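Asks: Let me see the structure of the following:
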Amino acid sequence: MTAVNNISSKLPKHETSIFSVMSKMAYEHNAVNLSQGYPNFETDIKLKELVYKAMLEGYNQYAPLAGIAPLREQIVDKIESLHGKRYDKNTEVTVTNGATQALFLAITAFVKPGDEVIVLKPAYDSYEPAIELAGGKPVLLQLEGKDYKMNFEAIKEKISPKTRMLIINTPHNPSGNVFSKEEMQQLEALLEGTDIILLSDEVYEHIIFDEVKHYSASAFPELSKRAIVCASFGKTFHNTGWKMGYCVAPEELIAEIWKVMEVNVFCVHHPTQRAFAEYLKNPNHYLELGKFYQEKRDKFLHLIKDTAFKAEPSKGTYFQLLNYSEITNEPDLDFSRRLITEYGIASIPVSAFNKDNKDHRQLRFCFAKTDETLEKAAAILKKVK
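Replies: Coordinates of the predicted model:
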């Protein structure tokens, strides 16, 4: 018997994430792991040296709640240069412990018991639990087709007097889609005149291909008035374990986020903030990222071109969907497990992200890997018939 009785879970339906499940299987079967979304190569040595330098210089105590001023300055400069929106560095930006915390802070700050939050599926698996912990109700809407397009009439039908927030993700995980300028303008028009907050998850903002442009919610005047835009340094600079991100929003929204931040972790790792403040002074560190990852994507697609898998090239993120419908009719969860146990390669079944586990016979593969890893993966996939 436990010492505490009558424990009632606040997340009774929460299960172990598909990422943990597939990575555990990959480890147990010594499989090539293209399931979890992190690079298996190192971050820039210059950036690591900057962190160490900041430690040696004594930046080892609490940083300001919102983040250090030099880093906030670099963030607002970057957004202005890319999207034409100038945020106030003192009142409209917050450095966070990764983008997941930024998302959690935004949801916690504004979603109250009984509020509804529209979530476009497939979606990152932290959104819904965060909404439920705040007492809100996730209202799920599946993006349409195998290319995952927004249906604005369907979104409009989901909006009710209880709608507090709408969450979008572009560039989109897991599909690799990137919302167009026209789609963002339609979203702007749809939300005009409402009190709905837009939570825009843009962690792959710099990983875009084939001259496709990322249109941030920051770039649209009416959207930016209601948008909390979340981003990730970890995704951008190959150091997801550092857990560094940020969010920007109008002053009245950031003020509420600060209230939650203060009683949550208060601030973010100080030496790393100093390092990023210096590193961001060279825009090429993020502007050249798309080219770097496009070479990875193209190499992966070239390596698997003679396999039985079919692919539409990803437009952004470091994920590639592969359709296996010409191989088997197995559900994607079963097939992904079999790929690990019989062939030795790990992926993510896309149905895990979808509403009602809708199954398009697609698997998600992460190509943020060394060339050697991609070559090993492709050699395995060629054997799958």
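Asks: contacts and neighbour counts: CA atoms only from here.
Replies: Noted.
Asks: which residues sit in contact with the nearest residue to residue 187 once chain neighbours are set aside?
Replies: Setting aside the residues directly before and after it, residue 187 is nearest to residue 152 in space (Cα to Cα, 6 or more residues apart in numbering), at 7.5 Å. Counting by Cα atoms under 8 Å, 6 or more residues apart in numbering, residue 152 touches 186-187, 190.
Asks: What residues sit buried inside the helix or strand containing residue 26?
Replies: Taking DSSP states H and E as the criterion, the element that holds residue 26 is helix 18-28. By neighbour count on 16 or more other Cα atoms under 10 Å, the buried set for helix 18-28 is 18-19, 22-23, 25-26.
Asks: for the helix or strand containing residue 222, which positions count as buried?
Replies: For residue 222, the element it lies in under DSSP H and E is helix 221-224. Residues of helix 221-224 classed as buried: 222-224 (neighbour count, 16+ other Cα under 10 Å).
Asks: do the same with stretch 264-271
Replies: Under 16+ other Cα under 10 Å, the buried positions of stretch 264-271 are 266-271.
Asks: How about stretch 82-90?
Replies: 85-87, 89.
Asks: Give me the distance between it and the centre of its chain.
Replies: 21 Å (Cα atoms, centre = their mean, to the nearest Å).
Asks: Touching it from outside, list them.
Replies: 69, 72-73, 76-77, 79-80, 93, 215-216, 218-219, 248-250.
Asks: which of the residues you listed lies closest to residue 147?
Replies: Nearest to residue 147 among the contacts of stretch 82-90, counting by Cα to Cα, is residue 215 at 18.0 Å.
Asks: Find the nearest non-adjacent residue to the closest one, please.
Replies: residue 181 (6.0 Å).
Asks: how many other residues sit next to the one you found?
Replies: 16 (other Cα atoms under 10 Å).
Asks: Kindly report the same for the one 5 residues further on.
Replies: The criterion is other Cα under 10 Å. On that basis, residue 186 has 14 neighbouring residues.
Asks: any idea how far it lies from residue 101?
Replies: Remark: distance between residue 186 and residue 101 (Cα to Cα, to the nearest Å) = 28 Å.
Asks: To compare against the first, here's the next sequence to fold:
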Amino acid sequence: MNKPIELSVRLNRIKPSASVAAKALVDRLRAEGQDIIDFTIGEPDLPTPPNVVEAAVTAMREGQTRYTAANGTPALRKTIVEKLARDNGLHYKSENIVVGSGGKNIIFLALSVTLNPGDEVIIPAPYWVSYPDMVVVNDGVPVIVSSAASSGFKLSPEQLEAAITPKTKWLILNTPNNPTGAVYSRSELVELGKVLERHPNVWVMSDEIYEHFVYNGATHASPVAVIPSLQERALIVNGASKGYSMTGWRIGYGAGPVRLANAITTLITQTTTCPSAISQAGAVEAFGGSQDAPLRAGKVFEQRGKLMRELLSGIPGFDVGELTGAFYLYPSVAGLIGKTTPAGEVLSSDLDVVRYLIEEAKVATLDGSAYGVSPHLRFSFATSEKSIREGCDRISRACASLR
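Replies: Predicted structure coming up:
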């Protein structure tokens, strides 16, 4: 009998992405014939803009189907430079830009080329599920700094100062935030910047993938635009997935110092070789063409978010914060903890609530423990108003059955 292959011990340090696992569960239950309403996946349900699709089709017909430069085509990197100046007030050159197979790819590679064993990465919680695991698999140490709903789920200058040590390599900021939707104001970024200016050893990774989705008077500001002194030790991460409904196209980019961009490019040459040529042609049109699509998407998601917030706020046991950004709500379900289901089971955690809702209401959500702060649930409203109404009605009925 052949001995089974031994996997790397590195794999034992991480767990599968909670959001990807949730999508797999929804897909399996639907394949079994169950009528599941899915509030888990952070993926716009809107189509990719037609002008972007046409640009990709034209590129294929013209034979743009071969390898490109590892860090992206000159045309796309130039377009990204122009986009950063137009939308964010940031000034880079093409050599500062590296294009990857999605923003997640850029984040992982940036950590890979900078972290040495024991280096610390400050991650404000609630956080996107992949940050801590990507730090750990690259031999770093995640330093989780939790914030509460009372602070808008935002890192304070005092918390940042207390978390920094001689081993700190990165601070990861995500604004607008997944999972909470929190948006840092310019004044809040200024105060964080004052702390960072006292600690020149700390780099900043600014994940701005949800920049197009801000609501109720909030505005997106890039930390580097607010604190220009950070530009030489910051990496801006963004991409086409969310704002342009291009999740499957897998195009993300980083903007940072040339040495960092070159290091990431070196890893790309030994891993993915280059981003998809066809997707890059589409991204040139996405970033450089008409910007009507992300503007329309932002208005659509704002209306859906307001609807979901109103409906969830009417359910006893839910405490829903303000709608500010991204396409997520992160309500507290502390009011449901301790209640008993019709089957006689006590809900002792937000994960129990998630299980109850998918079993009883056929509604899929994600537990706050996956994002570092409980007891909360993450709801994505990147879905239709019909699904939002039906799903919230099912949740209401399921919660009414608790005692």
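Asks: Would you pull the TM-score for this pair?
Replies: Taking TM-score structural alignment, normalised by the length of structure 1 as the basis, the two superposed chains have a TM-score of 0.92; 380 aligned residues with a Cα RMSD of 2.1 Å.
Asks: picking that back up, in strands only, show me the buried residues of stretch 82-90 of structure 1.
Replies: Using DSSP state E, no member of the buried residues of stretch 82-90 of structure 1 sits in strands.
Asks: ok, the residues you listed vs residue 13 of structure 1, which is closest?
Replies: Using Cα to Cα, the buried residues of stretch 82-90 of structure 1 come closest to residue 13 of structure 1 at residue 87, 39.0 Å.
Asks: what residue of structure 2 takes the place of that closest one?
Replies: Here residue 87 of structure 1 is matched to residue 92 in structure 2, going by TM-score structural alignment.
Asks: do residue 143 of structure 1 as well
Replies: Per TM-score structural alignment, residue 143 of structure 1 is aligned with residue 147.
Asks: Then residue 267 of structure 1?
Replies: Per TM-score structural alignment, residue 267 of structure 1 is aligned with residue 274.
Asks: Closest to residue 328 of structure 1 out of the buried residues of helix 18-28 of structure 1?
Replies: residue 22 (19.8 Å).
Asks: Do I have it right that that closest one meets residue 348?
Replies: Yes: Residue 22 of structure 1 is within contact range of residue 348, at 7.0 Å (criterion: Cα atoms under 8 Å).
Asks: hey, what's in contact with both of the two?
Replies: Common neighbours of residue 22 of structure 1 and residue 348 (Cα under 8 Å, 6+ apart) are residue 35.
Asks: Please pull up the equivalent of the residue nearest to residue 215 of structure 1 in structure 2.
Replies: With TM-score structural alignment as the criterion, the equivalent of residue 181 of structure 1 in structure 2 is residue 186.
Asks: mind listing what the match of residue 267 of structure 1 touches?
Replies: Per Cα under 8 Å, 6+ apart, neighbours of residue 274 of structure 2: 67-72, 100-101, 268.
Asks: List only buried entries from these.
Replies: The buried subset of the contacts of residue 274 of structure 2 - by 16+ other Cα under 10 Å - is 68, 70-72, 100-101, 268.
Asks: Now compare those residues and name the two farthest from each other.
Replies: 68 and 101 (12.6 Å).
Asks: what residues do these two have in common as contacts?
Replies: Common neighbours of residue 68 of structure 2 and residue 101 (Cα under 8 Å, 6+ apart) are 274-276.
Asks: JSON lines for those, including distance to residue 8 of structure 2?
Replies: Listed next are these as JSON lines, based on distance: Cα to Cα, whole Å:
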{"residue": "274", "distance to residue 8 of structure 2": "26"}
{"residue": "275", "distance to residue 8 of structure 2": "27"}
{"residue": "276", "distance to residue 8 of structure 2": "29"}
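Asks: burial count for the residue mapped onto residue 312 of structure 1 from structure 2?
Replies: By TM-score structural alignment, residue 312 of structure 1 lines up with residue 321 in structure 2. Neighbour count for residue 321 of structure 2, taken as other Cα under 10 Å: 19.
Asks: what's near enough to touch the closest residue to residue 321 of structure 2 other than its chain neighbours?
Replies: Spatial nearest neighbour of residue 321 of structure 2, excluding adjacent residues (Cα to Cα, 6+ apart): residue 331 at 6.3 Å. For residue 331 of structure 2, the contacting residues are 318-321, 376-378, by Cα under 8 Å, 6+ apart.
Asks: Residue 250 of structure 2 now?
Replies: Contacts of residue 250 of structure 2 by Cα under 8 Å, 6+ apart are 100-103, 240-241, 275-276, 279.
Asks: Kindly report the same for residue 368 of structure 2.
Replies: Per Cα under 8 Å, 6+ apart, neighbours of residue 368 of structure 2: 126, 330, 350-351, 374-378.
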